[in-house]
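Chemist: Return atomic coordinates for the entry below.
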Amino acid sequence: ENTLKTKIKRKRKTFLTIYYSSCSLQWQLSPGLSRGGAPKQSSHPSFFLENSYSPLFPFPPFPLHIFIFILKNLNPFISISTHREAPTMLLHPLFLLFFFFTFFSNPSLLSFSLSQEGLYLHTIKLSLDDPDSALRSWNDRDDTPCSWFGVSCDPQTNSVHSLDLSNTNIAGPFPSLLCRLQNLSFLSLYNNSINMSLPSVISNCTSLHHLDLSQNLLTGELPASISDLPNLRYLDLTGNNFSGDIPESFARFQKLEVLSLVYNLLDGPMPAFLGNITSLKMLNLSYNPFEPSRIPPEFGNLMNLEVLWLTQCNLVGEIPESLGRLKRLTDLDLALNNLDGSIPESLMELSSVVQIELYNNSLTGELPSGFSKLTSLRLFDASMNGLTGEIPDELCQLPLESLNLYENKFEGKLPESIANSPGLYELRLFGNRLTGELPSNLGKNSPMRWIDVSNNQFTGKIPGNLCEKGELEELLMINNQFSGEIPASLGSCESLTRVRLGYNQFSGEVPAGFWGLPHVYLLELVSNSFSGKISDAIATAKNLSIFIISKNNFTGMLPAEMGRLENLVKLLATDNKLNGSLPESLANLRHLSSLDLRNNKLSGELPSGIKSWKNLNELNLANNEFTGEIPEEIGNLPVLNYLDLSGNLFYGDVPLGLQNLKLNLLNLSNNHLSGELPPFLAKEIYKNSFLGNPDLCGHFESLCNSKAEAKSQGSLWLLRSIFVLAGFVFIVGVIWFYLKYRKFKMAKREIEKSKWTLMSFHKLDFSEYEILDCLDDDNIIGSGSSGKVYKVVLNNGEAVAVKKLFGGLRKEGEKGDIEKGQVQDNAFEAEIDTLGKIRHKNIVKLWCCCVTRDYKLLVYEYMPNGSLGDLLHSSKKGLLDWPTRFKIALDAAEGLSYLHHDCVPPIVHRDVKSNNILLDGDFGARLADFGVAKVIDSTGKGPKSMSVIAGSCGYIAPEYAYTLRVNEKSDIYSFGVVILELITGRLPVDPEFGEKDLVKWVCYTLDQDGIDQVIDRKLDSCYKEEICRVLNIGLLCTSPLPINRPSMRKVVKMLQEVGAENQLKSSSKDGKLTPYYYEDASDQGSVA
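Modeler: From the prediction side, this is the model:
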């Protein structure tokens, strides 16, 4: 629409002037003038109306010529000219009255003083959704917009030169009218919901120096025209959903200094032409699914570059030597790629570099020489590669702050010089082959916070100066050959939060203060030779959550002060020499979930008040000297699953209260129990649970025989004869029928024998014919859009699950062509080959694949407890208490993390949902159906199923609706929905939600009604705190913006640490955007 400008003022004679581009229509209202009369000259004031359809104009836009036609027909005394000084046109006074009445009857329709740029911004306000009223100060009655929120103006000209609407929660398409602000040089719409595509008219914002549209919902391809902005220096499009290639026009940027395209869906090749933007100081392309590409050597031309981040960009090949020419580079991040070869020596020429990140690649060889040139280097991370050799002394002589070389193949000693680094706060070397002793002065000169040297071959003692600066938080030395005593200095290191010294050769007594460190939440001393007593000082360890001292030589009683450890969740002290009775104060440990004291010399009766252990899941007191009766109140522990009191001196009856428990393991053997075994325990699963109790009678042969009344021998003989005769006739009939049926099946099998192709992935002790014989409708245990699932019991008694997929080449007469079907078959076989190589405890095992023209059979291990979805949303829901649900979530997370991070190439599941999480006999979870949905033919009869597209209804990430692309972040969203299912017990889509799904319902209910209305009422309230922590993880995983979702590796770590999440502190690197492998969860959001 062209611009209409109108001015109105009042004087003795009234004039109305309308300017339409270069065409001006003027008229004078004078009742006595004739057609040819000349108007009187007057300096009339004017009234402007901008934009043909704006808040100032009450009518929708319509063509100007129609408007003129109406005017002509209203009054014959009208003349029209297209010149600025045109003759006037006369209008009838009635028309004037109508015009003024229409506009001036509603003053809000007109703004008499707001500047032109203010009108533009006010129009933009009306085009955006502003749920938080962030733009409420944008009032059209102001003279200028300079006082409006987010707006900054030039103090002399009052023209808008800066607009910052970051974090305002506004939504809508990108407002193109912003490019009408001719002096706008700074624009930030960071962290909003700006959606749809970025229009090409962005090139009209020619004054822009700074453009920040990060953390929005923009989609489509990057506009090539954006490179036409001649003054642009800063461009940040991080955290959107841009896809496709980076336009080659980007090479035309002349002044661009910062280019950040992190966390998008760019999937073209790594653009070498970016090496032409020699003005660049920062280039960040991290976390995009580029096609496998090498690092362009042309990047070595960016001589002004200070920051180069190419994290997780699907990079392959070697690191180019040309990067060594970037003399101004301070930060180099090439982590989480598939780079191979050795680290080039040219990187030792980066004299300004402060941080080098190379972790999680496939780099090999030794670290290059020349580290002494990198005098500015402070953070070096080459973890999770295949690097060999020794750690160079010249690297350790640098003033490092963080050194991470874990999970490599380094050998030799750790150089003594590392102890001289004045700023060293992080040292992680776990998972290597390092030997020798740790430097004796380690920690004396540096503020050590995190030390992890686990899984090496270190020897000697713990350096006594590790906590010299009083900042040590984590000390992990698991699985080495350390010896000696724990230094007394660590007994006063109150900053410690996490201590793991297990599986070493430590000895002597533990310092008294070490037992009572006030901030420690995890203390693990397992498998050493410690001796002495547990000190009463443990009473001050108020945050202790996990306490593991098993397999040592500790003696004495458990101190009564342990009852003050209100946060204690796990107490594992097996295989020691503890004696005496359990203190009554242990009943105060209301959060205790696991108590394992087996193989000690404990005695006496169990403490009264154990009914307060509402969270107890495991109680193992086997092989001690406990006496008395088994307390009846054990039956009131609602989530107890494992109970082992064997090898003690308990006597009396078996408590009837045990019938209230859902036990996976019960062992009361080798005690002095007596009386009659309760009928509810007369099950085969408990057959060996009561051995070694001579006075206990029951229904098992191993227990004493119950007295029975004498039976008449004659009647017994007659009954036996009848049964034998009937059984003989029945058996003969069955054999005859079986032989006939077998003959028929063998004939049929010979006919079809040549049709089946077997592809095995493990050593099989069955043939495909055992499978084929059992594919009857009676054996169907499930069905879906892609086929049916059968339970097949093999000749060896084991069961397998067989999924029969419909596919193969199409039959004649069906739609689709044979060539396309053949391509799909090839893709299917390639995918199955990939799935067959996967080995992980939390991924269902694929035994083999049988293929014919019309069918494909996938033979999996059988999961007796079915799918999580079936169990969670059925009458069997009560079997899933919170500990079981948590275990399922952790198992599934570990399986999905394996697919994302440990498979080469990574595998995106595409259909994570509760029905694809299968449960074994112990409710261990395994992922199923990963990858298959990508190759199943979706063009068959019937509508396309959501699982074939990319997920299932209620589990699909929101960005899929406008990108039609999936990646690891899509899986993470779906897994977050599964977590919410586990916590709420509700389906992902439920009529009760209305138009909402489970994610939106949870967020809404949390906001309106609180956490209690979200948690499944079948879960015990004693788990509320832990459930809240897991809910936080679920909400993180279902964040609307993919960039905000944690990686599955991080999700696993957060779940593993969830029991003590309150005490965790962030281990992330200062000033680092990329996720760090060892990052803790404390910096994440919370339900509150």
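
Chemist: going forward, measure contacts between C-alpha atoms and count neighbours the same way
Modeler: Fine.

Chemist: From residue 691, how far off is residue 700?
Modeler: 10 Å (Cα to Cα, to the nearest Å).

Chemist: To clarify, my last question referred to residue 115.
Modeler: In terms of Cα to Cα, residue 115 sits 93 Å off from residue 691.

Chemist: ditto for residue 174
Modeler: From residue 174 to residue 691 the distance is 75 Å (Cα to Cα).

Chemist: Neighbour count for the two, which is higher?
Modeler: Taking neighbours as other Cα atoms under 10 Å, residue 174 and residue 691 compare with residue 174 leading, 21 against 18.

Chemist: quick one, what contacts the more buried one?
Modeler: Taking Cα atoms under 8 Å, 6 or more residues apart in numbering, we find residue 174 in contact with 194-199.

Chemist: Please provide the structure for the following sequence as well, for comparison with the first:
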Amino acid sequence: MALLILLLCFHSLYMGHSLNQEGLYLQRVKFGFDDPDGAFTTWKDGDDSPCNWVGVTCDSATQSVNSLDLSSANIAGPFPSILCRLRSLTFLSLYNNSINSSLPKDLSECQSLEHLDLAQNLLIGELPSTIADLPNLKHLDLAGNNFSGAIPASFGGFRRLEVLSLVENLLDGEVRAFLGNISTLKQLNLSYNPFSPGQVPPELGNLTNLETLWLTQCNLVGPIPDSLGRLRRLTDLDLALNSLNGPIPSSFTELTSVVQIELYNNSLTGELPAFGWSNMTALRLLDASMNGLTGTIPDELCSLPLESLNLYENQFEGNLPETVAKSPNLYELRLFRNRLTGYLPRDLGKNSLLLWVDVSSNQFSGEIPVGLCENGVLEELLIIHNSFSGEIPASLGECRSLTRLRLGNNKFSGEVPAAIWGLPRVYLLELSENSFSGEIAKTIAGASNLSALILSRNKFSGDIPEEIGWLENLMEFTGSDNHFTGSLPASIVKLDQLGTLDLHNNGLSGEFPIGIHSWKKLNELNLADNEFSGNIPDEIGALSVLNYLDLSGNQFSGKIPLGLQNLKLNQLNLSNNWLSGDIPPSYANEIYKDSFLGNPGLCGDIAGLCESADGHKNLGYVWLLRSIFIIAGLVLIVGVAWFYWKYRNFKRAKREIDTSKWTLMSFHKLSFNEFEILDCLDEDNVIGSGSSGRVYKAVLSNGEVVAVKKLWGGTKIVDESGDVEKGQIQDDGFEAEVETLGKIRHKNIVKLWCCCTTWDCRLLVYEYMPNGSLGDLLHSNKSGSLDWPTRVKIALDAAEGLSYLHHDCVPPIVHRDVKSNNILLGGDFGARVADFGVAKAVDAIGKGTKSMSVIAGSCGYIAPEYAYTLRVNEKSDIYSFGVVILELVTGRLPVDPEFGEKDLVKWVCTTLDQKGLDHVLDPKLDSCFKDELRKVLNIGLLCTNPLPINRPSMRRVVKMLQSVEAENHPSIAHKDGKLTPYYSEDASDQGSVA
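Modeler: All right, here's what the predicted structure looks like:
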């Protein structure tokens, strides 16, 4: 009996401290989620109440739960409908998690809910029509999920809704007129959904309380309705990236509260209306670029307190209003490719902190405003292809913040101020096609960051200063068609990064400087039409990446170096010199005839050569040469046997290499040494060759297989614009690849076992990927082995590898050359991201971008903003990965003659619009996957958005692909509500950058 009483007392004590009913509901929520980061650690069932739990807020009077905020908690699982039993719950946010499955069809129990935020999750299915029945709902954010189907008609019946955001889903159907019935709306955001083609509903003009209207990339067609002019409270209007046509409505002059209008990438025509926004406090951006707008830029527009004015690639004409110079917040002015005339405003730059000015490809004239850099922050001044004249103002030489100065194709004259030559941060100085005169000042020694010096087609004169050899970063020196005299400075051989040296058509003289073998990265050498003399040095044959050589029209004498045969030249011209002797055998044929004309002393088996001064052939000299060749041939035959005998000992000779010459740096525990690797570097083992080196398959003594990349001197970089910034030679990638891959441990990044180096040979040893690269497999006759589930798996693997680089490495790593050929496939088609030769670590401070002095990447994959601004961040990789996704869906190359002037991205967009989805998809893929193909195609188009800010993060891309993969494999996609990969993971390969 006593024991029973004791047990009852303990039970009574326990019941006195039990969790209340709302706490029990929340415990069920907790147990329904996967919680790898311990977000629910404080949710203890021994508490009286949940009011002190992280994320939970209670009413101070009733102690009822009225708010639950679990944003960015990294939880996963289905939506917990039991939350609707919290009768006082008014605020619910599960933003940025992995909430999956679909929303319950009946949410009517959540009667008190005012704020519902489920953005950036993995929700699928149709939007529940019953959400509109919630009587108190004011804020609904479902952005960044995978909802599909049309917007329910019931959404026109919201009673108190102020914010509706459905951005970046998979919604179809048209943007419907019933949305104009939600009279309480202040924000309507439907951007980035694959809606069916349709017009902007005129009924949206009834939303007189609307402050924000975002309909970016919603497949809108037709004209912009005049009714939008009734939205007097509108501050932000975005109709960009659609197919709207016709003029900008004149009713827009009535938008007296508007702060930002974005209309770019449409087909609008006509003139800008005479804006009358007298009450405007700020205009952050008016970007009407890439339409067909005409007329003049209204003075009323430029009198506003602008921050950024982007009207590029239209047909605006007339003068730029002087009032634009009065905007105190103006930091960006981009007006390139219009028809603007007149002078730049006299006070431009005096009243604002201007960073970037680009007015290229217009018809501006006059002089550069003196105060353009008065505040000392100007970074870029691009005014190429205009009619500017006069001299460069001396004040610009004090602008030490400048990084790019492009003044080419104008009518400038006079001498360049000495300070301009020595600007310390400028990496691109382009003065070509003007009438500049004077000499290159010795102050150029201070231009320590200069990468490209482009001076062609001017009137520069005098000697090239010795200080030019101090520019250790110089990759291009183009000074053709000037009046330079004297010899090349001896210091010029110190430019070991030099890729292009073009000084043709000057008055230069003297001999080649000693030591040109240091130009290991020289790709183009053009000294034609000067007065150079002496011998062509034998060292020229050691310039292994040289493919353009023009020394014509000089006074070179002596023999042609036999070492030229070592080069792989696309262009060779030694004509009109005083060369003599034999033409090297590799070039002694008719196709090279024009390369040697005008050298009376040259001989070879080419008709027209070996002519004497009177025009007759010197037959005796020819027979003498032929006799010598016959004797040499006999000697060669005798020597072949000796060479063959020496070749048999080649393997043994390699083993006798002095071990002190090799340095091996390992990043994992190795079961082999460098000599096993060297033994496998035979031509029979070559499995690939690319821009950075040759790749060998090495089968080791223990049966293990590795891939060995042998790097060569350098690689050519793609032209930026084709007519101004020529290709450069960049670093061969060894240091970048070792520095990047040596630190990384991830299952979807190719594993670097070790590197081996000597002074003239560098090897990288990787894990071997038996199925080669995705590009080679996808675009070959073996592409049939890549069915749709396999392609989704490859895309997801590669996305996880890039997501690791962008989000888990400190600092983030930008690959900069993402393409299908740099995604390697294992035996089970597991994908690894490879080739980090141009990768960069990007500082996350500030804007998170880093300017590169040259373009790295591959044609068809380069993001549009990277090619033009040279600013690189993670969004550049995301664009390139989007192209890879489009390759997987379409089966087509990123650049194809069939596309004409388009690339794959533009071809897909055009074909979708004109012919529909079926004409885009790879015909090799099973049509039963059409719905999944459409969704992945949408992901690719999101990634290739022209605006970087609108591209999803790689983490977000991974979530979207996981959702599609789950649909391909529903039987294994869910485990406790969390997506589970269907391939194995090796935990030993996980980790972060050291």
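
Chemist: care to give me the TM-score?
Modeler: The TM-score (TM-score structural alignment, normalised by the length of the second structure) is 0.65; 741 aligned residues with a Cα RMSD of 5.0 Å.

Chemist: Going by neighbour count, which residues in stretch 776-794 of the second structure are buried?
Modeler: Neighbour counts over stretch 776-794 of the second structure (16 or more other Cα atoms under 10 Å) mark 776-779, 783, 786, 788-789, 791-794 as buried.

Chemist: So which of the residues you listed sit within helices?
Modeler: 776-778, 788-789, 791-794 (DSSP state H).

Chemist: Looking at those, point me to the pair that's furthest apart.
Modeler: 776 and 789 (18.7 Å; Cα to Cα).

Chemist: so residue 835 of the first structure touches residue 849, yeah?
Modeler: No. The criterion here is Cα atoms under 8 Å, and residue 835 of the first structure misses it with residue 849 at 10.5 Å.

Chemist: By neighbour count, which of the contacts of residue 174 of the first structure wins?
Modeler: Result: residue 194 is most packed of the contacts of residue 174 of the first structure (other Cα under 10 Å), 26 neighbours.

Chemist: Report whether residue 887 of the second structure is found in a helix, as I expect.
Modeler: Yes. Looking at residue 887 of the second structure with DSSP: H, G, I helix; E, B strand; the rest coil, it is inside a helix.

Chemist: From residue 763 of the second structure, how far off is it?
Modeler: Computed with Cα to Cα, the distance linking residue 887 of the second structure and residue 763 of the second structure is 31 Å.

Chemist: Could you do residue 520 of the second structure as well?
Modeler: Distance from residue 520 of the second structure to residue 763 of the second structure, by Cα to Cα: 18 Å.

Chemist: between the two, which one's more packed in?
Modeler: Using other Cα under 10 Å as the criterion, residue 520 of the second structure and residue 763 rank with residue 763 on top: 23 against 20.

Chemist: quick one, what contacts that one?
Modeler: Applying Cα under 8 Å, 6+ apart, the residues near residue 763 of the second structure are 708-711, 755-757.

Chemist: Just say helix, strand or coil for it.
Modeler: Applying three-state DSSP: residue 763 of the second structure is strand.

Chemist: Please tell me how far it sits from residue 693 of the second structure.
Modeler: From residue 763 of the second structure to residue 693 of the second structure the distance is 9 Å (Cα to Cα).

Chemist: so what sits against both of these two?
Modeler: Common contact partners of residue 763 of the second structure and residue 693 (Cα under 8 Å, 6+ apart): 709-711.

Chemist: Looking at the residues you listed, which are in helices?
Modeler: Secondary structure from DSSP H places none of those in helices.

Chemist: want to try JSON lines for those residues, with distance to residue 817 of the second structure as columns?
Modeler: Shown next, in JSON lines, are those (distance: Cα to Cα, whole Å):
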{"residue": "709", "distance to residue 817 of the second structure": "17"}
{"residue": "710", "distance to residue 817 of the second structure": "19"}
{"residue": "711", "distance to residue 817 of the second structure": "17"}
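
Chemist: What about these, which are in strands?
Modeler: 709-711 (DSSP state E).
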